[in-house]
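1. Got a predicted model here, sequence first, then my questions.
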Amino acid sequence: MFQSIGIPGLIIILIITLIVFGPRKLPEIGAAFGKTLSEFKKSATGIMNSDEPEVHAKKKTSEDIQAVTEPMEK
């Protein structure tokens, strides 16, 4: 998919992104993009390993319980 872009295309995309968002927003956008990719990878790995019984027998932690109850409190 990205094989036809090449180095000049990537440089143009980077320059346009820098002009549109500015140098102050780029680190925030990069961090958000990285978190999104890591969450996607974690979910995809979980789906691929869903045949294993450990995934189904996962114990609920206090964070899981808190994440479920917070929307109810608001």
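-> Yep, it's here.
2. from here on, contacts and neighbour counts on C-alpha atoms
-> OK.
3. tell me which strands and helices the longest helix belonging to the chain is in contact with?
-> Residue-count comparison of every helix in the chain, with assignments taken from DSSP state H, identifies helix 26-48 as the longest. With contacts taken as 3 or more CA pairs under 8 Å, 6 or more residues apart in numbering; DSSP states H and E, helix 26-48 sits against no other helix or strand.
4. Next up, a structure to set beside the first:
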Amino acid sequence: MFLFISGAEIFIILVIVVMLFGADKLPELARGLGKGMQQLKSATNEVKKEITESAKKQGIDASLTSDIQKDIKKIKTKVQDNIDDMTGPIKRNL
């Protein structure tokens, strides 16, 4: 399931797209969409790069967020393990 859409719904959407644009225009539309997504991704990467470079110039530690994310992931796995330990016997009985 992709974004809460079933296979039948995706099929209906594809049929409507083919009816609206025609089969000959679909590759052209897909190429344009791909190029747009690539430009968006490169622009996002450039912004990230500029932010980290300016942070380094100002003496700001840019690795702080990654350290926080690592700590959050560790805590999340510990909590998930505790929940699994507590619900394990319950799940087996069902």
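-> Looks like it arrived, so ask away. Computed from a predicted model, the values in this text were never measured in an experiment.
5. Mind checking the TM-score on these two?
-> With the length set by TM-score structural alignment, normalised by the length of structure 1, the two chains reach a TM-score of 0.64; 52 aligned residues with a CA RMSD of 1.4 Å.
6. superposed on structure 2, where does the longest helix of structure 1 end up, distance-wise?
-> Following superposition, helix 26-48 of structure 1 is found to deviate from structure 2 by 0.4 Å on average (mean CA distance after the TM-score superposition for structure 1).
7. Mind checking what helix or strand follows that helix in sequence?
-> For helix 26-48 of structure 1, the following helix or strand on the C-terminal side (DSSP states H and E) is helix 53-56.
8. just to revisit the earlier point, what's next to the longest helix of structure 1, contact-wise?
-> For helix 26-48 of structure 1, the surrounding residues in contact (CA atoms under 8 Å, 6 or more residues apart in numbering) are 18, 55.
9. and it, how far out from the chain's middle?
-> Distance of helix 26-48 of structure 1 from the chain centroid (CA atoms, centre = their mean, to the nearest Å) equals 2 Å.
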